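Enquirer: coordinates for the following, if possible.
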Amino acid sequence: MRYWLFKSEPSTWGWPDQVAKGDAGEEWDGVRNYQARNFMREMKLGDRGFFYHSQKEKSVVGIVEVCAEAHPDSSTDDLRWECVDIKAVRGFVKPVSLDQIKLDPRLEEMILVKNSRLSVQPVTTDEWQVICALGQTDPA
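Expert: All right, here's what the predicted structure looks like:
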């Protein structure tokens, strides 16, 4: 299993919206960055990801799971763009802010710290464990 991070503006699509979709999940559509798209192409069923609120909140707030592998993005007719579907697994007991992540030396190489604008990005196993511990949330 691999780990990822999915960023969303909570005013557009927030954690409560994701949770409301239940086990059916929702397309992670609208991504128009080649690197982020390519990461989604690498995802497999069952991979886990952090749900990250961007903009004002800037925090990891939940865990999601890939429930459909890469397929054409239904929000466009342009065949270059693909997406995955994700479903909510559990919310974080305690959200983990970007400031906390940046201050933790164990996370200094994390893509979120080095390239905070990338909307979909990989997370290492060690980063996954650290952030779940900071959020007092079961990593499994």
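Enquirer: all contacts plus neighbour counts: C-alpha atoms, from now on.
Expert: Will do.
Enquirer: quick one: distance of the longest strand anywhere in the chain to the chain centre.
Expert: In the chain, with assignment by DSSP state E, the single longest strand is strand 82-97. Here the centre of strand 82-97 is set off from its chain's centre by 6 Å, with CA atoms, centre = their mean, to the nearest Å.
Enquirer: for the comparison step, fold the sequence that follows:
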Amino acid sequence: MKSEPDEASIDDLATRGTLPWTGVRNYQARNFMRDVMRLGDGVLFYHSSCPEPGIAGLAEVSSAPYPDPTQFDPKSDYYDKASKQEAPRWSLVDVKFVRKTPLIALPALREYDALADMVVLRRGNRLSITPVTPAEWRFITEKLMK
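Expert: Here you go, the predicted structure:
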């Protein structure tokens, strides 16, 4: 899950313990949260749109999906006037802090053949939420986060 550190960093998550993953306005990313992610799933917390993008820590999905309240708030940057309370367009999950890790920068991730097919490394990928295979998860958490 990608986040801009000035909006929600791994340090913010560590301080608060749990954060709702608000503001996702891409249907494919929303579908990953709504249809694929499950309570207890691991999360690679990735900093993006910053001087050094990369994995900054680990988190865990700590709720089932539920409607993102920012879609109904006209004061929110994520307000969606077409979304209705009775038929919300946008969902979110809560994530809870597991641990901060030394940053694993994007170029470092690209160095490993075991991660060659990782969705977040695909050229042109702009999704804020992408799946990670069990093999990729093991490689990152067991080999790169020792």
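Enquirer: what's the TM-score here?
Expert: Once superposed, the chains reach a TM-score of 0.87 (TM-score structural alignment, normalised by the length of the first structure), with 128 aligned residues with a CA RMSD of 1.1 Å.
Enquirer: now the strands for the first structure?
Expert: Assigned by DSSP E, the strands in the first structure fall at 3-8, 26-27, 48-53, 59-72, 82-97, 120-123.
Enquirer: which among those is found nearest to residue 136 of the first structure?
Expert: Of all these, strand 82-97 sits nearest to residue 136 of the first structure, with 5.7 Å by CA to CA.
Enquirer: what comes up buried for that closest one?
Expert: Applying a neighbour-count criterion of 16 or more other CA atoms under 10 Å, the buried positions in strand 82-97 of the first structure are 82-92, 94-97.
Enquirer: ok, and what's touching that strand?
Expert: For strand 82-97 of the first structure, contacts defined as CA atoms under 8 Å, 6 or more residues apart in numbering pick out 18-19, 21-29, 31, 37, 40-41, 43, 57-73, 131-132, 134-137.
Enquirer: check stretch 106-118 of the first structure too.
Expert: Residues outside stretch 106-118 of the first structure that contact it (CA under 8 Å, 6+ apart) are 36, 98, 101, 102, 121, 122, 123, 127, 130.
Enquirer: list the buried residues of that stretch.
Expert: Residues of stretch 106-118 of the first structure classed as buried: 107, 110, 111, 112, 118 (neighbour count, 16+ other CA under 10 Å).
Enquirer: gap between the alignment partner in the second structure of the last one and residue 134 of the second structure?
Expert: For residue 118 of the first structure, the aligned position in the second structure is occupied by residue 127, per TM-score structural alignment. Taking CA to CA, to the nearest Å as the measure, residue 127 of the second structure and residue 134 of the second structure are separated by 19 Å.
Enquirer: re earlier: what's the most distant pair in the buried residues of strand 82-97 of the first structure?
Expert: Greatest spatial distance among the buried residues of strand 82-97 of the first structure (CA to CA): 82 and 94, at 32.0 Å.
Enquirer: closest one of the contacts of stretch 106-118 of the first structure to residue 52 of the first structure?
Expert: Closest to residue 52 of the first structure, out of all of those and judged by CA to CA, is residue 98, at 9.4 Å.
Enquirer: which residues sit in contact with the alignment partner in the second structure of the closest one?
Expert: By TM-score structural alignment, residue 98 of the first structure lines up with residue 106 in the second structure. Neighbour list for residue 106 of the second structure: 53, 54, 55, 121 [criterion: CA under 8 Å, 6+ apart].
Enquirer: identify the residues contacting the first one.
Expert: If I follow you right, that is residue 53 of the second structure. 46, 47, 105, 106.
Enquirer: what is the aligned counterpart of it in the first structure?
Expert: Aligned by TM-score structural alignment, residue 53 of the second structure pairs with residue 58 of the first structure.
Enquirer: state the distance from its match to residue 116 of the first structure.
Expert: Going from residue 58 of the first structure to residue 116 of the first structure by CA to CA gives 10 Å.
Enquirer: same check on residue 91 of the first structure?
Expert: For residue 91 of the first structure relative to residue 116 of the first structure (CA to CA), the value is 21 Å.
Enquirer: and what of residue 67 of the first structure?
Expert: 25 Å.
Enquirer: give me the longest helix you can find in the second structure.
Expert: Counting by DSSP state H, the longest helix found in the second structure is helix 10-16.
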